[in-house]
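Visitor: With the sequence up front, the predicted model follows.
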Amino acid sequence: MYTKNEILELKNRIIQLEKENKTLHETVEFLTHKLFGRSSEKTSVIAGQINLFNEVETESKPSAPEPTLQEVANYRRKKFNGQRAELLKDIPHDTVICGLEEDERFCEKCGTSLVSIGREFIRTELEFIPAKVRVIDYYRESYECRKCRKEGLPYIEKSPMPYPVVQHSMASPSTVAHIMYEKFVDALPLYRQEKEWESLGVKLSRATMSNWIMVAARDWLIPLTKLMHQKLIEEKYLHADETPVQVLMEPGRKNTSESYMWVYSTYAGSQTPIRLFDYKPSRSGNCPQKFLKGFKGYLHTDCYSGYNKVPEVIRCLCWTHLRRYFVEALPKDIKSPEATLPAIGIDFCNKLFSEEKLLVNLTPDERKMKRLETEKPILEAFWRWANSIKQSCLPKSRLGKAVDYAVKNKEGFMNYLIDGNCAISNNLSENSIRPFTIGRKNWLFSGSPRGAEASAAVYSIIETAKANDLEPYSYLKFLFKNLPGVQFEAHPEFLDEYLPWDQWVQSSCKKKA
């Protein structure tokens, strides 16, 4: 027979095992969803239930009639007059006249010759013209003064030549810009570009293309990113994020070691939008501390503690990250009672995002006042709710981690109320780093630290170009055509003319509407 104490111990052990079992089931569901489920955090709205998944909350109307099958069947995509003309307005047009041959222009009744009386428009087609390459051979003319030669004082002058983007190579500005655009915008690895060049009749190896990228980035792009870095530090509001990257041949490290690509961005209202990538072999807080040396202001990040090493900043934490924790805490069956608490957390976040949508066009001072009026009560209610359920949540459960994540970092989540220029989320930085993460899925790793640094420079130029409404390929080509030959080492101020917000650059590389 068991004693009372032994029975009590067994009951406690059973309760503990049930909790562990529940946590393990939750973990399996979460990992299964990560592997096979949708990556989007949006979910459907169920009438009569809390709106879980629309980032901007909308009022559900249970009384609204459901669409009938006939209504659904009759749905057609809305079109408007001139839609096709608007789509093709900036594309060159050629006209093809379909007429009768000369020997067919006669009347079948009387044999008289036919005369054209007009044209009838039939249709418009979009034609694809494959890319082509051409070789440009540069020659330099020499000029001689015949008079001086007769006097025994020969004088010869040679015409100036454009500087090459890569010395002692056949690389042109358009070629290097195209290779960079394909890899860093379209996420096309160099081995696939190698095949494309071969189809055009050029055997251009991936090693050659890689070397062109590294040399062009070192000579022309990195000096420009260093200038952007100086201007970034002068800002008052910044965003930061980081993501892993595998880099081969790092000194003293295995090829399987995890390195990081950091990104730093100016805030949405900046007059000089900048997006800078910085490759580092670690995720240490020393990395942002060194990069942001001299910066004083508001820093928008996730809750990673490494950013605490950056001195003299006010950290504004990301509510999108917090919302994601609650989304991940949802069970597979969102109708189950266990979905209620995560749904409430999501609903609080949705209400805040919904309020933020209404403040976009306000001035910073107006936005600050409106936030205190409309969002602070929601925040206070959220913290009361989070503290009330904290003790009842299993610490290792997804919900327990979400609540703990919120409560422990309350100050950082509230700091965006201090200044109207601060943002409720770090989405700006996440959107900047997303093209890198997409590209990483294709090219998988950087071949060397030099390659990773070159990649960081190219991504910086491309994402900064996008932020300034420039066409990335045009901007890269513009830089490689005009920067070689500029004596910016002796006169650093010359580089100011090549920054993406300069009028000359804007007029030359502006993205077409």
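Guide: Looks like it arrived, so ask away.
Visitor: alpha carbons only for contacts and neighbour counts from here, please
Guide: Will do.
Visitor: and residue 255, what element?
Guide: For residue 255, there is no host helix or strand (DSSP states H and E).
Visitor: what residues are up against it?
Guide: 246, 247, 248, 249 (CA atoms under 8 Å, 6 or more residues apart in numbering).
Visitor: can you check residue 326 too?
Guide: Contacts of residue 326 (CA under 8 Å, 6+ apart): 342, 343, 345, 346, 398, 399, 402.
Visitor: Could you pick out the longest strand of this protein?
Guide: Counting residues, the longest strand in the chain under DSSP state E turns out to be strand 237-247.
Visitor: ok, back up a step: which one of the contacts of residue 255 sits closest to residue 329?
Guide: residue 246 (30.0 Å; CA to CA).
Visitor: Name all residues that make contact with the closest residue to the closest one other than its chain neighbours.
Guide: Nearest residue to residue 246 in three dimensions, chain neighbours excluded: residue 445, at 4.9 Å (CA to CA, 6 or more residues apart in numbering). Contacts for residue 445 (CA under 8 Å, 6+ apart) come out as 245, 246, 247, 248.
Visitor: One more to weigh against that first structure:
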Amino acid sequence: MLDYQYLQQQLSELKRLIFGSKSERFVATEDGQLELFTEVSSITAPLDNDTIEITYKREQYTKPKQQPVRTTLAAHLPRVEETIEPEGLPIGAKKIGEEITELLEYTPSSIYVRKIIRPKYVLPEAQNIVIGSLPSLPILKGNAGAGLLAQILVNKFCYHLPFYRQRQIFKGQGVMLSEATLCGWFNATTRLLAPLYDCLEKQLLQSNYLQIDESPIKVQDFHKTKAKTKRGKGTLHMGYHWVHHAPVEGLVLFKYAPSRSKKVPETILQQYSGTIQTDGYSGYLNLTTKGSIKLLGCMAHARRYFEKALDQDASKASYVLEQIQKLYTIERKSRERDIHSTTRQRYRRRYAVPILRALEIWLQKQALAVLPKSAIGRAIAYTLKLWTKLVAYTDNGIYEIDNNRIENTIRPLALGRKNYLFAGSHKAAQKAAMLYSFFAMCKINNVAPYVWLKDVLERIPEHKANRLTELLPNHWKNFS
């Protein structure tokens, strides 16, 4: 019987993975069903008990027809005026008004050559030759400007266009660029941004609260491929991007590592002291670091187990999901009111803590009444195992109830994997992590990625090393 239930659960999860919705939204069932008709039915029973005549009145609802409203075009867009006079207009006609029609138009992006001319002069007395100073260039002795480099990287890491697709776009504009040229520009740009990335890592590790998650990425490992195949192609290594998010400071750090070993977070967090929030992965437990680290759990991961158990035990799973839904309602209301972290903490202790205490008692009782290997049994066991970490978010108002915010920052990485499939090397994966870090920070700080990167590439060659934090998206100001 237990094997049958297990196979039935596996089949249900497989069907959901292939055909089902990815949403984990839970809608609680109502206590009573709404009446089918708003009017009270009148029932007349004839003498013959075999038949009953039922009559009722119902008002037909007619949805009011709404006229479509056209969205007003953005006021900041430049207007190109075009005046069309009527044909055969007689002399003496007076203008009494005008009709204005606005159309949203598009001109394809243009690529041009920036030609810098620096005249040379000979001084009559000193016999010296003087010439104007060449402005700082992103790539020394290179022929790519900051705007072009910024657009190429934004296209790849924000809009998920691999280099070979961008080559086709440039080819359509009459510009032939080789793959080696694009890769060379990419490598040179990441070398220029490396000090800013190091500055980002130092700033992030000074935060008192971090959210951490990891996401896989396929990487071409040439050492393995050359050893196994003659051509050196076809073997991919599974690496991981370790993502760190400081919600208070608005910082994001992607860090690539070839494995998912416990040694990776120990190395990154060796000097860190503070609170980290993760999922239930055991690699974060008992980290050997020099600082003091407190662990928080993720309520969304616990909720996911119960959501999957709905098909197997709807009553128990629905009860837990309803209680978790109440906790999220408390969080939503606190965000809508935009209250201070101290007030948020008091709000949680007053409303969320009683719900959590009652839920813990219920879970402990149900753990003795369910099969351990069933879906609901695994959900209860997972939740109770991490219970102290799951409820610790109520200790401080700056903590979040789950890790959803960091998972949102990983979405561009997941979309990118579907387009370029894998990274060319371990070094390339780390360079991609650098750019994902910067662009994720642009997103959460409401900064335009292209405008930020173009400005940084123009300024960073001459920028002082001790003031690099000014160029990070959370501190950056557009001076153009």
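Guide: Yep, that arrived. Worth saying up front: this structure is predicted, and the values here are computed from it rather than measured.
Visitor: quick one: TM-score?
Guide: The TM-score (TM-score structural alignment, normalised by the length of the second structure) is 0.87; 448 aligned residues with a CA RMSD of 2.5 Å.
Visitor: By neighbours, which of the contacts of residue 255 of the first structure wins?
Guide: Using other CA atoms under 10 Å as the neighbour test, the contacts of residue 255 of the first structure are led by residue 247, with 26 neighbours.
Visitor: what residue of the second structure matches up with that one?
Guide: Under the alignment (TM-score structural alignment), residue 247 of the first structure pairs with residue 219 in the second structure.
Visitor: returning to what we had before: the contacts of residue 326 of the first structure in helices, which ones?
Guide: 342, 343, 345, 346, 398, 399, 402 (DSSP state H).
Visitor: is it true that residue 292 of the second structure touches residue 273?
Guide: Yes. Judged on CA atoms under 8 Å, residue 292 of the second structure makes contact with residue 273 at a distance of 4.8 Å.
Visitor: out of the two, which sits in the busier spot?
Guide: residue 273 (18 against 13).
Visitor: That one corresponds to which position in the first structure?
Guide: In the first structure, residue 273 of the second structure lands on residue 296 (TM-score structural alignment).
Visitor: Would you mind confirming that its match makes contact with residue 312?
Guide: Yes. Proximity of residue 296 of the first structure to residue 312 meets the contact threshold set by CA under 8 Å, at 5.5 Å.
Visitor: which residues of the second structure fall in strands?
Guide: Going by DSSP E, the second structure shows strands at 42-44, 53-55, 120-122, 129-131, 209-220, 236-246, 251-257, 274-277, 293-296.
Visitor: Who are the contact partners of residue 462 of the first structure?
Guide: Taking CA under 8 Å, 6+ apart, one finds 184, 185, 472, 476 in contact with residue 462 of the first structure.
Visitor: Looking at those, which one is closest to residue 425 of the first structure?
Guide: The closest of these, once distances to residue 425 of the first structure are taken by CA to CA, is residue 185, at 24.9 Å.
Visitor: who touches that closest one in this structure?
Guide: 435, 439, 462.
Visitor: That one -> the second structure?
Guide: Under TM-score structural alignment, residue 185 of the first structure pairs with residue 158 in the second structure.
Visitor: want to throw the contacts of residue 255 of the first structure into a markdown table with distance to residue 286 of the first structure?
Guide: A markdown table is the format used below for the contacts of residue 255 of the first structure (distance: CA to CA, whole Å):
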| residue | distance to residue 286 of the first structure |
| --- | --- |
| 246 | 20 |
| 247 | 19 |
| 248 | 22 |
| 249 | 22 |
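Visitor: I'd guessed residue 237 of the first structure sits against residue 274; true?
Guide: No. Look at residue 237 of the first structure against residue 274 with CA under 8 Å: they stay out of range, at 11.7 Å.
Visitor: and for these two, which residues touch both?
Guide: In contact with both residue 237 of the first structure and residue 274: residue 266, using CA under 8 Å, 6+ apart.
Visitor: how far away is the aligned partner of residue 314 of the second structure in the first structure from residue 329 of the first structure?
Guide: Correspondence of residue 314 of the second structure to the first structure, assessed by TM-score structural alignment: residue 339. From residue 339 of the first structure across to residue 329 of the first structure, the span is 8 Å (CA to CA, to the nearest Å).
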